[in-house]
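Student: pasted the sequence and its predicted model underneath.
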Amino acid sequence: MSGKSIIQKDFFRESGKWLSTTEIWAKCANPNLHFTYLLRKSQQYPRKSFKGMFWRMILRHHQIKYGFQIYPETEIGEGLYLGHWGHLVINPKAKIGKNCNIAQGVTIGQANRGKNEGVPEIGNEVWIGPNAVVVGKIRIGNNVLIAPNAYVNFDVPGNSIAMGNPAQIIAKENATEGYINNKV
């Protein structure tokens, strides 16, 4: 598996199969996979190189087209899975681990004041449900499920579920079991 590209690892999460370049291109008919492909291509090249500028220009067009506000500067581990397309905002300084699922309507943003001023750091194998909001200089542990419509502005320990507004924490050993499939 170590010889696989990050794009192949992202696409593996969707199908559970290792795909050739042609098969990856065919899957790009799906808007969220298409955007993931363009994001990863724009992350491959230095910002000021010709290829870097080219892929960033293409990515910018598709950010507007699909409603994804994710920038190449954002540190995102392999195995990213965007469950649905549209209205997704991730601060470019946020850090996201590997094998993470992010649904539509999610905001991973910056708090501009208070004790948690800054941006989130999200661990591995985190599932973030539709319309969830994760803000501030907080740490989300590994194997965490953030329920739909949850508002999280504090650290969440690993192996837990965050639900509600404001979020409440429920300890659960296999919090993301059945939610995070085809891990890389």
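Tutor: Thanks, I have the structure now.

Student: from now on I want contacts and neighbour counts done on CA atoms only, so please keep to that.
Tutor: Noted.

Student: hey, where'd the helices end up in the chain?
Tutor: According to DSSP state H, the chain carries its helices in the segments 6-15, 21-27, 31-44, 50-66.

Student: turn those into CSV, including mean neighbour count.
Tutor: Converted to CSV, the helices of the chain look like this (neighbours: other CA atoms under 10 Å):
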stretch, mean neighbour count
helix 6-15, 22
helix 21-27, 13
helix 31-44, 20
helix 50-66, 16
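
Student: can you list the ones you listed in JSON lines and add distance to Ile140?
Tutor: Rendered in JSON lines, the data for the helices of the chain read as follows (distance: least, CA to CA, whole Å):
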{"stretch": "helix 6-15", "distance to Ile140": "21"}
{"stretch": "helix 21-27", "distance to Ile140": "31"}
{"stretch": "helix 31-44", "distance to Ile140": "22"}
{"stretch": "helix 50-66", "distance to Ile140": "26"}
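
Student: of the ones you listed, which is nearest Val144?
Tutor: Proximity to Val144, assessed across those by CA to CA, is greatest for helix 6-15 (17.5 Å).

Student: now the closest one: how far from the chain's centre is it?
Tutor: Mean-position distance between helix 6-15 and its chain equals 13 Å (CA atoms, centre = their mean, to the nearest Å).

Student: so which elements touch it?
Tutor: Counting contacts by 3 or more CA pairs under 8 Å, 6 or more residues apart in numbering; DSSP states H and E, helix 6-15 is packed against helix 31-44, strand 81-82.

Student: below is an additional structure, to be compared with the one above:
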Amino acid sequence: MGLFGQIYRDYRRYRATGGSWVLTLFFTQGFWASTVYRVNRWAVQRLRFRPLRLLAQVFLSPLNKLTEIVTGICIPASADIGEGMYIGHFGGIFFPSRGRLGRNCSVSQGVTIGQAGTGDKRGAPTIGDRVYIGPHAIVVGKITVGDDAAVCAGAVVTRPVPPRAVVAGNPARVISYDGSFEFICYDGMEGDPARLAALAAGAYPAPTSLGAAPAPALDPTLVNTGGGAP
């Protein structure tokens, strides 16, 4: 998808949640930050003529830094972020220079997504599609967060999160498999095959006699065995 297509998809996420075009364009810091990121990344990746790319960076680098100061949202051009990103509030939001955030994800205020680890274990998270990350959550390290997962407010995630899992606490533990469906809203979601397939799979763990997939194997340190939220 091209630059303007990505920006439009981001814009539609705000409109899908009820925001007017005036509010989105002129008063939504998250949309400002994502737009500057999109333009900056496009310039780095698509401008093949080196002098032109350097000229673009002369303008875009100060604009990117100004956006960070105004919004409190840091998104490096090297970050890989899918279209349809929604940042509901602003301030204290950090994305890593590596790693990936999938399509139609929602990121709240105070969220840190970062690198951690040493040696070959060092890296940044790979986050799937339609993932919700709640206020002041921390997701770090060379881990994978599956599609349709939800990270609750204040959770500290340092281990892989299965698809549809809802994690909470420090350290984060799986508290349900209800997924992020109640938190993610975007154009065409009612007919999105990937989302429909996830919904049809049902909440884990499910009886295999009903034809649903069994719960995926989990790291025992990630599972909440206390019967409730930590």
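Tutor: Structure received. Just so it is clear, the model here is predicted, and its values are computed rather than measured.

Student: that older thread, which one of the helices of the first structure lies nearest to Ile122 of the first structure?
Tutor: Comparison of the helices of the first structure against Ile122 of the first structure by CA to CA identifies helix 6-15 as nearest, at 17.1 Å.

Student: mind reading off the mean deviation between the closest one and the second structure?
Tutor: Relative to the matching residues in the second structure, helix 6-15 of the first structure has an average distance of 0.4 Å after the fit, by mean CA distance after the TM-score superposition for the first structure.

Student: columns distance to Ile128 of the first structure on top of the helices and strands packed on helix 6-15 of the first structure, output as a markdown table?
Tutor: Conversion of these to a markdown table gives the following (distance: least, CA to CA, whole Å):
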| stretch | distance to Ile128 of the first structure |
| --- | --- |
| helix 31-44 | 15 |
| strand 81-82 | 10 |
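
Student: Tyr81 of the first structure -> the second structure?
Tutor: Matched to the second structure by TM-score structural alignment, Tyr81 of the first structure sits across from Tyr86.

Student: again but with Asn30 of the first structure, I slipped
Tutor: Aligned counterpart of Asn30 of the first structure in the second structure: Thr28 (TM-score structural alignment).

Student: give me the number of residues near its match?
Tutor: Residue neighbour count, defined by other CA atoms under 10 Å, stands at 19 for Thr28 of the second structure.

Student: same check on Gly123 of the first structure?
Tutor: For Gly123 of the first structure, the tally of surrounding residues (other CA under 10 Å) stands at 22.

Student: whatever residue of the second structure lines up with it: what's it in contact with?
Tutor: Residue pairing (TM-score structural alignment): Gly123 of the first structure is matched to Gly128 of the second structure. Shown in contact with Gly128 of the second structure (CA atoms under 8 Å, 6 or more residues apart in numbering): Arg100, Leu101, Gly102, Arg103, Thr144, Val145, Gly146, Asp147, Asp148.

Student: any idea how far the most far-flung residue of the first structure relative to its centre lies from Arg56 of the first structure?
Tutor: Farthest-out residue of the first structure from its mean C-alpha position, per CA atoms, centre = their mean: Phe50, at 26.3 Å. The span separating Phe50 of the first structure from Arg56 of the first structure equals 10 Å under the rule CA to CA, to the nearest Å.

Student: cool, and Arg40 of the first structure?
Tutor: With CA to CA as the criterion, Arg40 of the first structure and Arg56 of the first structure are 10 Å apart.

Student: what does Ile6 of the first structure give?
Tutor: Ile6 of the first structure is 18 Å from Arg56 of the first structure, where distance means CA to CA.

Student: of the contacts of Gly128 of the second structure, which belong to strands?
Tutor: When DSSP state E is applied, the contacts of Gly128 of the second structure are split such that Arg100, Leu101, Thr144, Val145 fall in strands.
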